[in-house]
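Student: Here is a sequence together with a model predicted from it:
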Amino acid sequence: MTDTEKSDEYVRSPNAFTDRITADGSSGWPVEPGRYRLVVSLACPWASRALVVRRLLGLESALSLAVTDPIQDERSWRFTLDPDDRDPVLGIRFLSEAYLARDPDYDGGVSVPVIVDVPSGKLVTNDYPEITLNLETEWTALHRPGAPDLYPEHLRAEIDAINEDVFRDVNNGVYRAGFAESQPAYEKAVYPLFARLDELERRLQRQRYLVGDTITEADIRLFTTLVRFDAVYHGHFKCNIRKLAEMPALWAYARDLYQTPGFGDTVDFDHIKRHYYQVHRTINPTGIVAVGPDLRQWLTPHGRETLGGRPFGDGTPPGPPPADETVTPLEVAGSTAA
């Protein structure tokens, strides 16, 4: 491959702030209920991971939530969904303000999810792979009774290996296909994406979850890409060799998770579709939002119970989401006004 072709490939920027919040405080950021604020976009698959984990572990009262507008402007993520266009806890209009509070000289990208220290207003971390692992392993004293073990110690090596493959070929693969700037760069991404999906299809034909017989971090990371696949990645990102709905095991698996408390109740298709179709103007210059597919199919029976498995292991399902964290109903998200 030539240097010109290489430059046409999409390369994800590294996370700039990678501090951890630890139970013993040795990192300088101790776990404390109410001290930190999780900032997400409901459109973003990387942020959606943190939303699902926070719900499953019952951390809503310990870690408050800020939701950005799905439509960014030149200053990136903004709090225009809140009164006076400011986050009511942090008092800022743009997420970039928390980045600059941490590093006044920072001139990189502004990404979600992040965790912000409320007293100082400083960003703690935007390291999305570690945010969920941190919530699972360091915040255990604040987990709800009956919280599932999403990162069991005896399965971590297998979970990590699957996560690496899924990130490279699927989670990031859809972006590498969608933002490719040449035919060779696009094909270099799209063929491994579907090869990995085919491998996952075969794996999930024989077992309900990716690792073991319960939901783990691996399922959460795959789900947040699958739930966006037919709605945006298939058309908008040209990941159109097959639809998710044409891969029987993966489609049933995704519906199984969607219908599990803590998953579908964090998914807002309205935010997802408006963000991808209206923000990525280099891909979709008109900003027209596709009206399909029929999102009600996410509520159809999946039949995965026949494979056994215990979704929450020895734990229990989370309760309903807080009233102020409910998402747009599927009927609205699937309408022409989405």
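Tutor: Alright, I've got the coordinates. It should be emphasised that the depicted structure is a prediction, and the values quoted were computed from it without experimental measurement.
Student: okay, CA-based contacts and neighbour counts for the rest of this
Tutor: Fine.
Student: And the longest helix anywhere in the chain, what's buried?
Tutor: For the chain, the helix that runs over the most residues, judged by DSSP state H, is helix 183-206. Using 16 or more other C-alpha atoms under 10 Å as the test for burial, helix 183-206 gives 185-186, 188-191, 193-194, 196-197, 200-201, 203-205.
Student: again, but for stretch 280-294
Tutor: Buried-residue list, stretch 280-294, by 16+ other C-alpha under 10 Å: 280, 283, 287, 289-290.
Student: Show me what the longest helix of the chain packs onto, helices and strands only.
Tutor: helix 3-7, helix 173-178, helix 248-258 (3 or more C-alpha pairs under 8 Å, 6 or more residues apart in numbering; DSSP states H and E).
Student: Now tabulate these in a markdown table and tack on mean neighbour count and distance to Leu57.
Tutor: Below are the helices and strands packed on helix 183-206 laid out as a markdown table (neighbours: other C-alpha atoms under 10 Å; distance: least, C-alpha to C-alpha, whole Å):
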| stretch | mean neighbour count | distance to Leu57 |
| --- | --- | --- |
| helix 3-7 | 12 | 41 |
| helix 173-178 | 24 | 28 |
| helix 248-258 | 22 | 16 |
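Student: adding another structure so you can compare the two:
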Amino acid sequence: MGRLVDGVWHTDWYDTKSTGGRFVRKTSAFRNWVTPDGAPGPSGSGGFAAEAGRYHLIVSLACPWAHRTLILRRLKRLEDTITVSVVEPLMLDDGWTFAEPDPVTGAETAWQVYVKADPVYSGRATVPILWDRERETIVSNESSEILRMFNAAFDALDGVETRLDVYPQELREEIDAVNARVYDTVNNGVYKAGFATTQGAYEEAVTQLFESLDWLEDRLARQRYLVGGRITEADWRLFTTLVRFDPVYVGHFKCNLRRIVDYPNLSNYLRELYQHPGVAGTCDFETIKTHYYGSHETVNPTRIVPLGPVLDLDAPHDRDRLPLAA
């Protein structure tokens, strides 16, 4: 873990002293958008037209934020359109590192990619990173926006799955509302609990986390998916946290009031999404556990990786008892 200050790398852990022991995630810095014709998107500048072979995705298989982009890349059949590089499981003094120099950027670390894009960049060197070969810069490091680019920007290109739309116009308001709560209290909530440095900050985060898991359990008792009777981006954004919850967040981040396996609806829902064609292949539990237990010395000083839990995500689920959208 570390951060860049004016383009110089520093091996700093998160500062929680100034926030009363609370972990506060910084806003992503690169917020450009790939669009069908290169016109400006909702933020940033224009000039990033959708083209096959132009863009390169850098991810960690451990990271839930990067994982959501990998899922959409696979489901939209963008694997021949957007290349990918995967960093090593451990994130230590140099942050995310490559086993070999990244073949597209030539970087040995993720922070070198950031400096290549902006020589005086200040901030964390996070993944995912969407890189533009043509302009040699970072398009975006905001996973939620990369998700939406993958959903629609490349649809005019050959081979892309145009029938899949995980952010349909008629459901956007409800999707955004669900995403807002899930992001704050679940996706980011596990980190707020795990990286808290006071009892009060930890208990605040865990309480909100399990209030939202209880809310999701109730919601999924009445409907098959989170919004609209069909799989949307809201489901994939939740999935990448749920699939890490019992292996990592229960123990490592002390989110142990209940496990996902203790929730009948959430656990069946998790199995259905895991069994969705193409998704299981994006999940690497060895890398996930190695990363979390081995990278966060302040949370796990011994860096011992537990052997369990035993997962059975291939077991049958009962979600087909609930109707799909018409």
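Tutor: Yes, it's here. Remember, it's a predicted structure, so these values are computed and weren't measured experimentally.
Student: sorry, back to before: residues in the second structure matched by the longest helix of the first structure, start to end?
Tutor: Under TM-score structural alignment, helix 183-206 of the first structure corresponds to residues 199-222 of the second structure.
Student: so how far does that stretch sit from its counterpart in the first structure?
Tutor: Superposing on the first structure and averaging over aligned pairs (mean C-alpha distance after the TM-score superposition for the first structure), stretch 199-222 of the second structure comes out at 0.5 Å.
Student: List of residues touching that stretch?
Tutor: Contact partners of stretch 199-222 of the second structure, identified using C-alpha atoms under 8 Å, 6 or more residues apart in numbering, comprise 20-22, 181-182, 185-186, 189-190, 192-194, 196, 226, 255, 257, 263-266, 269, 322.
Student: Check the alignment and tell me where Arg321 of the second structure lands in the first structure.
Tutor: Aligned partner of Arg321 of the second structure by TM-score structural alignment: Thr306.
Student: that older thread, now the angle between helix 248-258 and the longest helix of the first structure, please.
Tutor: 80 degrees (axes from the mean of the first three to the mean of the last three C-alpha atoms, to 10 degrees).
Student: what helix or strand is the residue positioned nearest the centre of the second structure on?
Tutor: Closest residue to the average C-alpha location of the second structure: Trp65 at 1.2 Å, with C-alpha atoms, centre = their mean. Using DSSP states H and E, Trp65 of the second structure sits within helix 64-75.
Student: what's the mean gap between that helix and the aligned bit of the first structure?
Tutor: Mean for helix 64-75 of the second structure is 0.5 Å (mean C-alpha distance after the TM-score superposition for the first structure).
Student: equivalent range in the first structure for that helix?
Tutor: So helix 64-75 of the second structure sits over residues 45-56 in the first structure, by TM-score structural alignment.
Student: Now do the contacts for Ile58 of the second structure.
Tutor: Neighbours of Ile58 of the second structure in contact, by C-alpha under 8 Å, 6+ apart: 84-87, 127-131.
Student: What subset of the residues you listed is buried?
Tutor: 84, 86-87, 127-131.
Student: Can you tell me which of the residues you listed comes closest to Gly47 of the second structure?
Tutor: Checking those against Gly47 of the second structure by C-alpha to C-alpha gives Trp131 as the nearest, at 13.2 Å.
Student: hang on, that closest one in a strand?
Tutor: Yes - counting by DSSP: H, G, I helix; E, B strand; the rest coil, Trp131 of the second structure is located in a strand.
Student: ok, now which ones touch it?
Tutor: So Trp131 of the second structure contacts 55-58, 137-140 (C-alpha under 8 Å, 6+ apart).
Student: That one - nearest residue in space that isn't next to it in sequence?
Tutor: Leaving aside its sequence neighbours, Trp131 of the second structure sits nearest to Ile138 (C-alpha to C-alpha, 6 or more residues apart in numbering; 4.5 Å).
Student: Any idea how many residues pack against the equivalent of that neighbour over in the first structure?
Tutor: Taking TM-score structural alignment, the alignment pairs Ile138 of the second structure with Leu123 from the first structure. By other C-alpha atoms under 10 Å, 26 other residues sit near Leu123 of the first structure.
Student: surely Leu123 of the first structure meets Tyr106?
Tutor: No - in this structure, Leu123 of the first structure is not within contact of Tyr106 by C-alpha atoms under 8 Å, at 11.6 Å.
Student: So for these two, which residues contact both of them?
Tutor: Tyr99.
Student: And the strands in the first structure?
Tutor: For the first structure, applying DSSP state E gives strands covering 36-40, 64-67, 114-117, 122-125.
Student: Just put those strands in TSV and tack on distance to Thr224 of the first structure.
Tutor: Compiled in TSV, the strands of the first structure are given as follows (distance: least, C-alpha to C-alpha, whole Å):
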stretch	distance to Thr224 of the first structure
strand 36-40	14
strand 64-67	17
strand 114-117	17
strand 122-125	20
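Student: Okay, angle between the helix holding Trp65 of the second structure and strand 55-59 too, please.
Tutor: 140 degrees.
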